[in-house]
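>>> please find the sequence and the predicted model below.
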Amino acid sequence: MTIRTPWLGILCGLLTAVIWGVQAVVSRHAMLTGLTPADVTILRFVTAAAVLLPWALRHMRPFPVGALGWRRAWVMALLVGPLYSLLLVGGTYFAPALHNSIISPGLIPVFTALLVYLVTGERAGRMRLIGLGIIVAGIAIFSRDALAMASSRPDAWIGDLLFVLVAFLWSIFGLLARRWGASSLEITATSCLLAVPLLAVIALALPVNMTRVPFAELLLQAFYQGVLVGVVALYLYARTVATLGAARTTLFLPLVPIVTAAASALLLAESPSPTELVGMAVVVMGMLVAFRSPSVG
C-alpha cells in the first residue's frame, strides 16, 4: 500500500492538470460555435449544482452554506461563482485558449504573494521572489503580440485583461479559503448552489444563444464545465494534496499550459506564435522555480 499510494497521487495530479488544461480549449470551442459566456456559465452551475445537491443535503448544516455561514458563503460565491465564470469564458471569446492557461495560473502566485505581504507583512523567500519575477517577465513576453494589437491577435488584449482579473479573484479566494479553514468540497457545493438564483439575472441581462447551437455542444459544455471541472477535478486535486502534500501538488500546475497548448493545436488548430512560445517557456520555468521554493526565507 505504501508503494502504490504515491502513484495514486501522481495519477490524480496528472488527471487534474489535463482537465484544467483542456478546460480553456472547451471554453474557446464554445465561443467559436456561437455560445456566449452566459450560456457556458448557466450550463456549468446548473449541472454542478445538480450533481452536488444530494451531497449538500446530506452533509451541509445549515443548508446550503454549511460551516461557512451565510456571509462567508456569499463572499465565496461572488469570488468563484458566476462572475468568475463570465470573466474566464469571456476571455476566451477574445483570446486564444492558451492565453488563459498562461496568464491566470501564472499570476495567481504573484497576486497571492502580493496580497499576503499587504495584509500580513510576510515576505516571500528570495528564490520564490526570483521565480515570481520570472513569471511576470514571461507573461510580458507572452502578451507582447496581444498588447501590440498584432494582426494575428487584434482583440486578445481584452481577453488577457479578463484573465488578469480571474487570477486576482482566485488569489483572494485562495487566501480566504485558507484563513476560514473550509473544505474545498464544501466551498464548491455552496458556491454552485448559491449561484443558481443568480443565473436568472444573468439570463435576463446577458445574451443567451443556447437554442441556436447543436444540442451536442450543450451536453459537452454541461458535462465538461459542470461535472469534470466543477466536481471531478476538485476531488482529484484534493486527493493529490492528501496523498502528496500541498507543496508537491503545486508542481503539477506548470503542466496546465502545456496541456492547453497541445489540445489547442490538435482540436482548434490554434498555434502559439514564436513570441508566445518563448513567453510560455519562461512562465513555466518561473512557476517551477516559485513552486519549489520556500514561501518565506
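Yep, that arrived. Numbers count the residues shown, from 1 in each chain.
>>> rest of the way, CA atoms for contacts and neighbours
Noted.
>>> so what's the gap between the lengthiest helix in the chain and the chain middle?
Secondary structure of the chain read by DSSP state H shows that its longest helix is helix 4-32. How far helix 4-32 lies from its chain's middle: 11 Å, per C-alpha atoms, centre = their mean, to the nearest Å.
>>> tell me what angle the helix or strand following it forms with helix 4-32.
Per DSSP states H and E, the first helix or strand lying C-terminal to helix 4-32 is helix 37-59. Using axes from the mean of the first three to the mean of the last three C-alpha atoms, to 10 degrees, the inter-axis angle of helix 37-59 relative to helix 4-32 is 140 degrees.
>>> what sits up against helix 37-59?
27, 30-31, 63-64, 66, 82, 85-87, 89-90, 186, 189-190, 192-193, 195-196, 199, 202-203, 206-210, 218, 221-223, 225-227, 230-231 (C-alpha atoms under 8 Å, 6 or more residues apart in numbering).
>>> try 6 Å
85-86, 89-90, 189, 192-193, 208, 222, 225-227, 230 (C-alpha atoms under 6 Å, 6 or more residues apart in numbering).
>>> which members of those residues are the farthest-apart pair?
Greatest spacing in those, by C-alpha to C-alpha: 189 and 208 (24.8 Å).
>>> next up, a structure to set beside the first:
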Amino acid sequence: MTDAPHPLLARFSSRTVGIAAAVITVLIWTSFIVIARASNDPARGGLLTPFDIAYCRIVGACLILLPLGAWLVHQDRARGIRGSSWLRISPLPGHITIKTGFFGGLLYALLAYSAFVYAPAVHASVLMPGSLPLWTALLAMWLLSDRITPARAAGLALIVLGDLLVGGLSLLQVFEGGSVWIGDLLFMTAAMCWACYSVLARHYRLDAVRATIAITTFACVAYLPMYTAMALTGVVKSQLFHAPWRDLLFQAAFQGWGSVVISGVTFTQMIRHFGPVRSTMITALVPGLSALSAVLLLGEPLHWNLAAGLLLVTGGILFGVRAAAPNPSKNIAVKPVSKRAGG
C-alpha cells in the first residue's frame, strides 16, 4: 500500500483526518469492551451466546471484506501475480491465511466473547490491553529474536504487576466457587492469540487491509458452515434462529463492521498520521476509558485492586512505548493492523 490519501479524504488536512481516525478508533475499542460485556453477561438476560456473537461478527465482516478480497485477487491475477491468494478470496497465500486467521480471526473472537460471560468489563479493561504488549514482546523475542531493552522490561514489569493485581486475586476464588478467574484466564488467552497474529503479521510484513481480509476469510470458511450445521441440528445451544433480527443486525454491524472493518481502517489512518509510537500512546487511553464506561454504564464496581491494576497497566504501556521509540524514517504503512488490540 502507498501513503497516498483516499480521494474522499483529500479535501481534509492530514491532521484533521488523523485526529478523527484516532477518536473513532478509541471509541470503537472502548465500546467493544462495554458492549461485549453487556451482550454476554448472564445477569442482563442477553439471548445470544458468545459463539452466536462471534458468528454475527464474522458474517458482518464477510459482507464487506470478502467481495473486496475477491476484487484484490482479481487485480493481482490481472497483473500476472499467481499463487498469492487462497480460494480466490483471501489476497494472501493459503499457509499465511490459515495461520493468521486461526489466531486473529477465529480463536481471538471465541475466547474474548466467552470471557465476558464470567468476568466484568473492568477486568477486561486491564487484562486484554495489558496482556497484549506482554505476550507480543515475549513471542517476538522467541520467534523474531527481538531484544527487550531494560527500559522496555521495566514497562512490561509494570504490566505484569497490574495483571497480577487483577487476575492474580481472582485466582484466589478458585477454591471458593467463584468463576471470575475463568473469564480472566480467557481474557489473557485471547490477548495471547492476538499477539500471535500480531507477530505473524510482522514476520510476514503483511499489508493491513489484506491481512484483515485474510483472517476474515479463514474465519468464514472454518467457522460459519460448521457452526450453522451444529446450530440447526441442536448440537450446540444457539439462539441464532430464535433471537430478534434487530439483535443479530446490531451485533453484525457493530462487531463486524465496526470492530473489524472500520476500526481497522481508522487505526491504519491513525498510524499513518501519528506514527506507531504516538498511536500506541493514544490507544493507551482505552483501558481507562473502558473501565470508566463500565462503572458508569454497567454499574460495575471499581475496587482498589482494579484501580491500581489499571494505573500500572496504562503506565506500563506508556513507559514501554516511549522506551521503544522507533526510527521516524521507518516505513509504517505495512503492519498497522497487527498492533490492533481491542476489537
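On my side now, so go ahead. Since the structure is predicted, the reported quantities are computational estimates derived from the model, not experimental observations.
>>> picking that back up, of residue 189 and residue 208 of structure 1, who's got more company?
residue 189 (27 against 18; other C-alpha atoms under 10 Å).
>>> helix or strand for the more buried one, which one?
Judged by DSSP H and E, residue 189 of structure 1 forms part of helix 184-205.
>>> packing partners of that helix?
helix 37-59 (3 or more C-alpha pairs under 6 Å, 6 or more residues apart in numbering; DSSP states H and E).
>>> and for the helix it packs on, what span of structure 2 is it aligned with?
Using TM-score structural alignment, the residues of structure 2 aligned to helix 37-59 of structure 1 are 50-72.
>>> the matching stretch vs structure 1, average offset?
Comparison of stretch 50-72 of structure 2 with structure 1 after fitting gives an average deviation of 1.1 Å (mean C-alpha distance after the TM-score superposition for structure 1).
>>> buried stuff in that stretch?
By neighbour count with 16 or more other C-alpha atoms under 10 Å, stretch 50-72 of structure 2 contains the buried residues 50-62, 65-66, 68-72.
>>> same check on stretch 94-108 of structure 2?
94, 96-108.
>>> just the closest of the residues you listed to residue 267 of structure 2, please.
residue 104 (16.1 Å).
>>> what about that closest one, which SS state?
helix (DSSP: H, G, I helix; E, B strand; the rest coil).
>>> alignment lookup: it to structure 1.
Match for residue 104 of structure 2 (TM-score structural alignment): residue 80.
>>> residues touching that match, list them.
With C-alpha under 6 Å, 6+ apart, residue 80 of structure 1 has no contacts at all.
>>> now do the contacts for the residue opposite residue 312 of structure 2 in structure 1 once aligned.
Matched across to structure 1, residue 312 of structure 2 falls on residue 282, judged by TM-score structural alignment. Applying C-alpha under 6 Å, 6+ apart to residue 282 of structure 1 gives the contacts residue 138.
>>> what's the longest helix of structure 1 packed up against?
Helix 4-32 of structure 1 packs on helix 82-94, helix 97-120, helix 233-244, helix 255-263, going by 3+ C-alpha pairs under 6 Å, 6+ apart.
>>> okay, now whatever residue of structure 2 lines up with residue 294 of structure 1: neighbour count?
Counting by TM-score structural alignment, residue 294 of structure 1 lines up with residue 324 in structure 2. Residue 324 of structure 2 has 13 neighbouring residues, counting by other C-alpha under 10 Å.
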